[in-house]
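Novice: just coords:
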């Protein structure tokens, strides 16, 4: 999760293309992403682990108890609890199966419970949950816990959690780990301080110019500060592979403490047993999309296990308290640019779904193997079949830079990067393109180039089209129109395969040839046209 060697120096306006190393995401992005525990992942996926248990008899017994308690409460208060009674009754299922295979079948209408009015989706905010996660999280009970975390001092409880992880996740508990429990405010302070020291502000400024040209942030956005703000909003604890130390943002082993501890212990134990990937080396060698895909694999593992852990081992009141904490985190992230918040949360949500897919194919051993056979692209994270098929990114055509401009950055542009843009063109989620993930499925490879001339910026985003029902040319054209609604659009062919946009802010050209699409931006139309395919 961190590099053994320092990151390469960022390209500057005085460097030549031959002097530039393969570009990597800024150091701050990696410090942020690896430091943030999946408190925010909980905010998005919800406490779905309260759904069901493989032991249907025990679940039905608890259902009956809950019904009795509800009846008593109704007699006392005559208040009515709406969908909750239906929810508890629905967990009994049809009696045609007990879900003992861990799939969750036989408990009756779980997806309907999640999405239906008055059901668990409304109660816990899980309406957007990927259905595949039901199969991975369904065996976690959560209606009272199993008492496996003992009372006592924190050190004893940490040892107990390590033993549980060894038994359930299969990672050897090993020696004592260096672990410190502090307040959440303190862990936030340390994480921000740690990242502030490492942040590459020059590269962050280049990234800001690139994202502004794509309409994802306002021009002049302090992207470094936005990343630090995201870290402060989302951090709950972190594991530092360099020092092998865990810092937990809770002073006691309450629900939050247990959740963060289980997540970070998976990182620590996996580091000792399997080794964590060197993301900065991956970025230098293969580009930032490969490094980000690796991050998704390791965070997806820890997120999947920690969600299952708290669902099985925490009582309901602590689960609901966790949900409240997560909602606060989610609200804080909503104040940030969409691409910043989304990049932070993606490994804990889509990464967890990726690990879930592996788990369903071959259990935790299959997840273990992903540490040696890392995903190469974020397309493999979003579409795990491509990981199993070892589908690699297509190498796209390199653009010639505009005359008189200095190259600032060249890097891969992954399926996740494209997804973030389509979800909020112009940083407006209300402007999202229809079915962004389906559109992103056409991604087969991508690269971004950035040039500077004084304060001006020119970019060329080149994407390979994999084929499918939604052509990439149409997607990119629609995206730019939504991101810059005030721009004047001109289609130079009837099919729209060469479209120009002009506004006071900048000009752009969408050019499509064969299986490649390029979005070129510049302060003026002639420069943008010079970058077209």
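Specialist: Received the coordinates, thanks. The structure presented is a predicted model; accordingly, all values stated were derived computationally and were not measured.

Novice: drop to CA atoms for contacts and neighbour counts, all remaining ones
Specialist: Will do.

Novice: in the stretch 201-350 of the chain, which spans are helices?
Specialist: Under the criterion DSSP state H, counting those that start in this stretch, helices of the stretch 201-350 of the chain are mapped to 201-213, 223-234, 255-273, 279-286, 288-313, 316-333, 338-372.

Novice: which one of these lies closest to residue 508?
Specialist: helix 201-213 (9.3 Å; CA to CA).

Novice: which residues touch that closest one?
Specialist: Counting contacts by CA atoms under 8 Å, 6 or more residues apart in numbering, the residues outside helix 201-213 that touch it are 10-11, 26, 217-224, 408-409, 450, 457-459, 506, 521.

Novice: from those, list the buried ones, please.
Specialist: Neighbour-count burial (16 or more other CA atoms under 10 Å) applied to the contacts of helix 201-213 gives 10-11, 26, 217-218, 221-224, 408-409, 450, 457-459, 506, 521.

Novice: excluding its backbone neighbours, what's nearest residue 265?
Specialist: What sits nearest to residue 265 in space, not counting adjacent residues and going by CA to CA, 6 or more residues apart in numbering, is residue 162, at 7.2 Å.

Novice: state the next helix or strand along the chain beyond the helix or strand encompassing the one you found.
Specialist: Here residue 162 is covered by helix 154-168, with elements defined by DSSP states H and E. Proceeding C-terminally, helix 154-168 gives way to strand 178-181 as the next helix or strand, assigned by DSSP H and E.

Novice: tell me which residues of that next one come out buried.
Specialist: The neighbour-count criterion (16+ other CA under 10 Å) identifies 179-181 as the buried residues of strand 178-181.

Novice: take this one as well and set it beside the first:
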């Protein structure tokens, strides 16, 4: 999951004439050093004269970008150290770039990650996780900031270069974050990446929302378009999309919690100590002290099965992804973007270890730790119910379930709970379950 390629706002700027409004009381340029709220000749409340009926030409984009930078500075109380170039491309061009990024016309296969998403019951064996992620991004991305190239790319729905003010403001926040704190780091696990993005994308959405509140009452802003005319199409993997959207949906409340506790200084400090789990973003009161449990999975496979040569060998999916599992497998009545449900709350830690054999078979061991035995029981019960009621599984002896070939999750599953810990073992057949992970002696 590449953070720089995600954006929650799904609209673009429609063609309209932007009038010139009255000027401000600021001097033409700040005296001495650069001032917060002024960039490249524009104060945050200055007018811009552009015509967007035929899109924005280069000089118009520079004017709009400069004033938007000044406005982001004014809200965030942080200074840009350099100008950020903005490129506008069509969605077709974005798709072409995405398909050609690895030189093979499509994303590479990733069987290790495939097992992680299969464990979540969100991407089945009929689709690869890399292709699913690429497809989801190609229909939902409206723009991105690239830390490696230090540039913003805005995706326009037409060949006419349209720029949405909210998208531009959002991505400029990322540029400001990169210049002030650095954005080149990455997280080892899925859950920690979602947690990290909860701050990064949450702050961008938070500042974007503050920006929008000022439009009309305090600032004159470029009109936003009719949303019915844009968009990239239907999302093919809604469960995956729910996972990817979590930082944008719950991150702003997390940032607001920080801001209310200590202003922008508290948000600055969080860039030095990212949240450790999506749980801390969903439940801001648990940051920073409620650390996740480090769950280890002993290797009990036989000679036919082995772990991948992958660093790290295991992934952690976390509360946000487990919520998506429960929502999209009809195990909760919670609101889709609340990210809180009875089967997912109480998560304390987890570890998913994918396995493979020499015959092209795949499996995994997923061990999760919960705050209480009740929480563990609720999760295990909901997961079993998802297999049976949503994927047609039949129960075999003990805690073994078999999903039939009619489902894209066709496999054998063994689900056991011991106190606050739940263990899910997956293999192609019942006979192979012990080969992947023999029961504890």
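Specialist: Done, it's in. Please read these numbers as outputs of a predicted model, since none were measured by experiment.

Novice: one step back: tally of neighbours for the equivalent of the residue nearest to residue 265 of structure 1 over in structure 2?
Specialist: Aligning on TM-score structural alignment places residue 162 of structure 1 opposite residue 69 in structure 2. The number of residues packed near residue 69 of structure 2 is 29, by other CA atoms under 10 Å.

Novice: is it true that residue 69 of structure 2 touches residue 39?
Specialist: Yes. The pair residue 69 of structure 2 and residue 39 passes the contact test of CA atoms under 8 Å, sitting 6.5 Å apart.

Novice: related to what we said a few turns ago, residues in contact with the helix holding residue 162 of structure 1?
Specialist: Applying CA under 8 Å, 6+ apart, the external contacts of helix 154-168 of structure 1 come out as 148-151, 171-173, 176, 252-253, 261-262, 265-266.

Novice: what angle separates it from helix 255-273?
Specialist: Between the axis of helix 154-168 of structure 1 and that of helix 255-273 there is an angle of 60 degrees, by axes from the mean of the first three to the mean of the last three CA atoms, to 10 degrees.

Novice: first-to-last residue distance for stretch 230-244 of structure 1?
Specialist: Across its full length, stretch 230-244 of structure 1 reaches 24 Å between end residues, using CA to CA, to the nearest Å.

Novice: next one: stretch 353-372 of structure 2
Specialist: Across stretch 353-372 of structure 2, the straight-line distance between its terminal residues is 23 Å, by CA to CA.

Novice: how about stretch 106-120 of structure 2?
Specialist: Terminal residues of stretch 106-120 of structure 2 lie 24 Å apart, using CA to CA.

Novice: try stretch 392-401 of structure 1
Specialist: Stretch 392-401 of structure 1 has an end-to-end distance of 26 Å (criterion: CA to CA).

Novice: repeat for stretch 96-114 of structure 2
Specialist: Terminal residues of stretch 96-114 of structure 2 lie 24 Å apart, using CA to CA.

Novice: sorry, back to before: which one of the helices of the stretch 201-350 of structure 1 lies closest to residue 392 of structure 1?
Specialist: Closest of these to residue 392 of structure 1 is helix 288-313, at 10.4 Å (criterion: CA to CA).

Novice: and that closest one against structure 2, how far off on average?
Specialist: In the superposition against structure 2, helix 288-313 of structure 1 averages 1.8 Å from its aligned positions (mean CA distance after the TM-score superposition for structure 1).

Novice: buried stuff in that helix?
Specialist: Judged by neighbour count using 16+ other CA under 10 Å, the buried positions of helix 288-313 of structure 1 are 288-313.

Novice: circling back to that earlier point, distance of the residue nearest to residue 265 of structure 1 from residue 57 of structure 1?
Specialist: If you go by CA to CA, the gap between residue 162 of structure 1 and residue 57 of structure 1 works out to 29 Å.

Novice: and residue 353 of structure 1, by the same measure?
Specialist: Applying CA to CA, the value for residue 353 of structure 1 to residue 57 of structure 1 is 29 Å.

Novice: these two: who's more crowded?
Specialist: Taking residue 353 of structure 1 and residue 57 together and counting by other CA under 10 Å, residue 353 has the greater number of neighbours (28 against 12).

Novice: what's the closest non-adjacent residue to residue 516 of structure 1?
Specialist: The shortest distance from residue 516 of structure 1 to any residue that is not its chain neighbour, by CA to CA, 6+ apart, is 4.6 Å, and that residue is residue 464.

Novice: among the buried ones among the contacts of helix 201-213 of structure 1, which are in strands?
Specialist: In this view, these that belong to strands under DSSP state E are 408-409, 450, 457-459, 521.

Novice: can I get the residues you listed in a markdown table with distance to residue 386 of structure 1?
Specialist: As requested, those are exported to a markdown table (distance: CA to CA, whole Å):
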| residue | distance to residue 386 of structure 1 |
| --- | --- |
| 408 | 32 |
| 409 | 28 |
| 450 | 29 |
| 457 | 35 |
| 458 | 33 |
| 459 | 29 |
| 521 | 31 |
